[in-house]
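S.K.: Requesting a structural model of the entry that follows:
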Amino acid sequence: MLILCCLLLIFATTLLQIYQSEKNYRTAAHEREEETLRRILDVAVRQVYEDIYHKTLEMGTRFIGRSDFAQAFAQAQAERQGSARLEAVLIDPFINGYVNGAFLSLEALKVYDTDWRALAIGRTASTMNIDAYRLDPGPSPVARQAMLRQGMDRLQALGGRWAGSRDAYYSLILPIGGLRLQGYLEVVINADMNLPELERLVEIPLSIHNLIKQRQIYDKSPAKEKLDHFQQIDYRIDSLRQRSLYEIRLYANVAEFDVRMRQQQTQSVLVSLLVSLTVLALVLWCLERLLVAPMRRLRSEIRGQTLDFTGEPVSTWGLLEFHDLAQGFNHLLRMAWQQQLVLEKRSITDELTQVPNRRALEQFLQAEKARAARCHDKLALLMVDIDFFKNYNDYYGHQAGDDCLREVAQLLQSALPRATDFVARYGGEEFIVVLPGTDQQGAVAVAERLLQQVREQRIAHAASEIGEYLSLSVGVGVCHSFEPGCIEQLKRHADKALYRAKHQGRDRVCVYHADDQPPA
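M.R.: A predicted model of the protein is given here:
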């Protein structure tokens, strides 16, 4: 009887351990899935807003290029106050349509002078009573952030999310006048129609709630009687000022996973019972060898993935059931990892030119800074600008301008002599070339090669003010010491040298000197 009680106690303890291990495994798997889905959704949200940025940028750029806008804006500047003519031009897109109208919900257009004084506004009927769009009290939160920028940063577009009194908005600030800054255009978009694209990107049912106007704008949630089969994951999209604008709820189907877990748990219990009734020693050995050890290892590896998602598969040794569990979990990991890699690659590649973008540039510069400091090496940076590119766009059209940017990007890549050299699009018509282990003389030689490569292509540029073919201006900066802030200083040096190259007539290479003046 005592032996039987001991056997039952050992068996009960073993069953309890198996149950708890599988419960922890299931919990860890759900937590890992939730964390993975949050990361995927985070990348998808960035992708949606990046698409909004590019479509809004295209719409705003073409609007600024309209002749009637240029004339009305010039008149408003001359009068130093808003004009009915400029307001009529701003209202026109709401009446006659606008670029990317199928993808963007335009709410308002607002024009400022260089002192950020509002000149005129065009808007939809839904925004007529929104305080943020009256000419007083002034700019939107995104515009206020743009007011803080200095130097060449003022010539770049700036976008951001913000909360109005009645709705959530996305604003894009575009400079008017190119290098000769004359003012700013603010394009205000309602992203409600773009956010449902998230469901296609993550391939999971979801619902979207607008927290500002307290309204459900998209709902693909499962039926109420099926909600128990889904894991609900909440995610919020915030504004520039950290105010929540939207709440997104994902519905991940975990019913099949739970069924498999219950089936495997039942099979494990039966196997343990048969072995325990045969021999106590064999039971203990089998439980440790076939059940407890593999489960403990799986649990440890899955929890490790929860803390640091690397995409490394978990071990698949042990009983067939645990092997199937691990394979199923590994399949989920591979899918999530591959999708994350694709989205991350998109996030560091310029969509137009297919060369690395600014984010990839910053990562490369930080890595090269560490390498150069460790090896006591030099680091050179070339800031490349296409001469009179705005004139090129105005003369040949934006499609030709895009083709020109792509061709120049390919020429820059093909002209670099080493695989370690790096080229990235910095913004607009500007590119940056990073030359590891290169001194000033070598950097100038590479820059001259880039200019010659473009000259030999003889790309027609009838709107250029210095010749009939496309040309480049290049500023050269070289870093010899690597204290904190040296990378930003290196970019400023190259920018100042580029400014001097433009000031001296363009189509040339200039090296940074200490007496160079910053760009106006």
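S.K.: From here on, just use CA atoms for contacts and neighbour counts.
M.R.: Will do.
S.K.: So which residues of the stretch 251-400 of the chain form helices?
M.R.: With DSSP state H, counting those that start in this stretch, the ranges of helices along the stretch 251-400 of the chain come out as 255-278, 280-286, 293-307, 320-347, 358-375, 389-396, 398-415.
S.K.: Compare the ones you listed and give me the one nearest residue 483.
M.R.: The closest of the helices of the stretch 251-400 of the chain to residue 483 is helix 358-375. By CA to CA, the value is 8.8 Å.
S.K.: in that closest one, what's buried?
M.R.: In terms of neighbour count (16 or more other CA atoms under 10 Å), helix 358-375 has its buried residues at 358, 360-361, 365, 368-369, 371-372.
S.K.: just those residues now: which is nearest residue 30?
M.R.: Lowest distance from residue 30 to these (CA to CA) belongs to residue 360, with 32.5 Å.
S.K.: Contact partners for the closest residue to the closest one other than its chain neighbours?
M.R.: Nearest residue to residue 360 in three dimensions, chain neighbours excluded: residue 348, at 5.0 Å (CA to CA, 6 or more residues apart in numbering). When contacts are counted by CA atoms under 8 Å, 6 or more residues apart in numbering, residue 348 touches 356-360.
S.K.: Now the second one, please; I'll put the structures next to each other:
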Amino acid sequence: MKKATILIVDDEISNIEIINAILEDRYEICFATSGTQAIEVMRELQPDLVLLDVLMPGMDGFDVCRRVKNDPDLVDIPIIFTTGLGDTADEMKGLSLGAIDYVTKPIQPAILKARVSNHIELKNLRDQLAELAVTDALTGLKNRRHLERTLSSEFARLGRSEEWLSVIMLDIDFFKQFNDTYGHPAGDRCIAMIAATLKRVVQRASDTTARYGGEEFACILPNMPPEEAELIAQEIRHQVHTLNIPHVRSQAQPYVTVSIGVASARCTQDLSPEMWVSQADLQLYRSKAAGRDRISTTEFSADAYRKATGTHG
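M.R.: From the prediction side, this is the model:
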């Protein structure tokens, strides 16, 4: 089991060495000697817990905590203040800023170990609950809520350098007829098999695959231009064919097929994340209208989007 990572933040190296000696046998330890460095390390490593000194030159512990809790990328990292102040008002200030606990100096090894252990366990439980909240129970894929959040964050990230972003939407063809013919348990197995196919095909760590709803799925493909996204879509379609799931009432093939829509664009300021889903969904509709079991693609811009949807501004 992977060790939890703890960031020790203190401008006194001797304090870091003391805490490290107490915790290093159970945790991965990293450290920072200033508030600015601490935030940089948090961004890079996303530690499981931060032991943060209150009194530091420049940006003190209170300032660090305030910035962390106002940053959506860091807000969930738990912070324990380490301080020699022993002042109730300071303790209340730290807790009101979002810290979860206080440990006073000089450090008592047994107390530090117990408090760190308790808070790591609580964080693990929170992480598990958070994962369940964004995971589809039937397929193990992410759910629509997670996909929409990821699309927004990827759009913001890729927009800094106007990189490509592609979105694939796909739908199981004539799925209602499949359920009516074979029953809902068979329908669930079919959905799970399609999901497993997506996991095999869409494999980059940066990609996100989700069950968008019912028999519909979506994939977010950062840094992927349209020609590469179309190849992914072709492989998905091919792999679904090779499953050879019987579907006697399909008007496309005697086995289960999918219709696919692909939308690609560079992340520019005149676009919005929702446009990718809208455009991919439009292409999916075109695939269905053209007979299903096919792929439709678009490379769009803000002007093309407004023309297609009849919107202005």
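S.K.: what's the TM-score for these two chains?
M.R.: After superposition, the two chains reach a TM-score (TM-score structural alignment, normalised by the length of the second structure) of 0.63; 223 aligned residues with a CA RMSD of 2.9 Å.
S.K.: that older thread, with distance to residue 343 of the first structure as extra columns, can I get the buried residues of helix 358-375 of the first structure in a markdown table?
M.R.: Below are the buried residues of helix 358-375 of the first structure laid out as a markdown table (distance: CA to CA, whole Å):
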| residue | distance to residue 343 of the first structure |
| --- | --- |
| 358 | 16 |
| 360 | 14 |
| 361 | 17 |
| 365 | 22 |
| 368 | 24 |
| 369 | 26 |
| 371 | 27 |
| 372 | 30 |
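S.K.: what's residue 192 of the second structure in contact with, if anything?
M.R.: Neighbour list for residue 192 of the second structure: 138-139 [criterion: CA under 8 Å, 6+ apart].
S.K.: To which residue of the first structure is it aligned?
M.R.: Using TM-score structural alignment as the criterion, residue 192 of the second structure maps onto residue 406 of the first structure.
S.K.: still on that earlier bit, ok, which of the helices of the stretch 251-400 of the first structure comes nearest residue 426 of the first structure?
M.R.: Residue 426 of the first structure lies closest to helix 358-375 among the helices of the stretch 251-400 of the first structure, at 5.4 Å (CA to CA).
S.K.: The closest one - contacts with which helices or strands?
M.R.: strand 379-386, strand 422-427, strand 430-436, helix 486-503 (3 or more CA pairs under 8 Å, 6 or more residues apart in numbering; DSSP states H and E).
S.K.: How far off centre is the longest one?
M.R.: What separates the centre of helix 486-503 of the first structure from the centre of its chain is 26 Å, taken as CA atoms, centre = their mean, to the nearest Å.
S.K.: Now do it: which range of the second structure does it align onto?
M.R.: Mapped onto the second structure using TM-score structural alignment, helix 486-503 of the first structure covers residues 272-289.
S.K.: go on, the third one?
M.R.: Residues 216-222 of the second structure are the counterpart of strand 430-436 of the first structure, counting by TM-score structural alignment.
S.K.: Mean distance of that stretch to its aligned residues in the first structure, please.
M.R.: In this overlay with the first structure, the average offset of stretch 216-222 of the second structure from its partner residues is 0.8 Å by mean CA distance after the TM-score superposition for the first structure.
S.K.: Work out the gap between that stretch and the centre of the chain.
M.R.: How far stretch 216-222 of the second structure lies from its chain's middle: 13 Å, per CA atoms, centre = their mean.
S.K.: Show me the contact partners of that stretch.
M.R.: Identification of contacts with stretch 216-222 of the second structure by CA under 8 Å, 6+ apart yields 147, 151, 154, 158, 164-172, 202, 206-212, 229.
S.K.: Next, the contact list for the most centrally placed residue in the second structure, please.
M.R.: The geometric centre of the second structure, computed from its C-alpha atoms, lies nearest to residue 150 (CA atoms, centre = their mean), at 5.4 Å. By CA under 8 Å, 6+ apart, the contact set of residue 150 of the second structure is residue 208.
S.K.: and it, what pairs with it in the first structure?
M.R.: Under TM-score structural alignment, residue 150 of the second structure pairs with residue 364 in the first structure.
S.K.: got it, and residue 51 of the second structure?
M.R.: Checking TM-score structural alignment: residue 51 of the second structure goes with nothing.
S.K.: Secondary structure class of residue 51 of the second structure, three-state.
M.R.: Look at residue 51 of the second structure: counting by DSSP: H, G, I helix; E, B strand; the rest coil, its state is strand.
S.K.: sorry, back to before: and the two most separated of the contacts of residue 348 of the first structure?
M.R.: Across those (CA to CA), the longest gap, 7.9 Å, separates 356 and 359.
S.K.: circling back to that earlier point, now the helices of the stretch 251-400 of the first structure as a markdown table including distance to residue 95 of the first structure?
M.R.: Output for the helices of the stretch 251-400 of the first structure, formatted as a markdown table (distance: least, CA to CA, whole Å):
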| stretch | distance to residue 95 of the first structure |
| --- | --- |
| helix 255-278 | 50 |
| helix 280-286 | 77 |
| helix 293-307 | 52 |
| helix 320-347 | 35 |
| helix 358-375 | 37 |
| helix 389-396 | 25 |
| helix 398-415 | 24 |
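S.K.: Next up, the contacts around the closest residue to residue 372 of the first structure other than its chain neighbours.
M.R.: Distances taken as CA to CA, 6+ apart place residue 378 nearest to residue 372 of the first structure, at 6.2 Å, with adjacent residues excluded. The contact partners of residue 378 of the first structure, taken as CA under 8 Å, 6+ apart, are 372, 436-439, 478-481.
S.K.: quick one: what's aligned to residue 378 of the first structure in the second structure?
M.R.: Under the alignment (TM-score structural alignment), residue 378 of the first structure maps onto residue 164 of the second structure.
S.K.: Repeat that for residue 472 of the first structure.
M.R.: Under the alignment by TM-score structural alignment, residue 472 of the first structure pairs with residue 258 in the second structure.
S.K.: Its match and residue 197 of the second structure: what is the separation?
M.R.: As for residue 258 of the second structure, its distance to residue 197 of the second structure is 12 Å (criterion: CA to CA, to the nearest Å).
S.K.: With residue 135 of the second structure instead?
M.R.: Residue 135 of the second structure sits at a distance of 17 Å from residue 197 of the second structure (criterion: CA to CA).
S.K.: Same check on residue 106 of the second structure?
M.R.: 56 Å.
S.K.: Quick check: which of the helices and strands packed on helix 358-375 of the first structure is nearest to residue 75 of the first structure?
M.R.: Residue 75 of the first structure lies closest to helix 486-503 among these, at 29.1 Å (CA to CA).
S.K.: Measure the mean distance from the closest one to the second structure post-superposition.
M.R.: Mean for helix 486-503 of the first structure is 0.7 Å (mean CA distance after the TM-score superposition for the first structure).
S.K.: That helix to strand 430-436, inter-axis angle?
M.R.: Interaxial angle of helix 486-503 of the first structure relative to strand 430-436 (axes from the mean of the first three to the mean of the last three CA atoms, to 10 degrees): 130 degrees.
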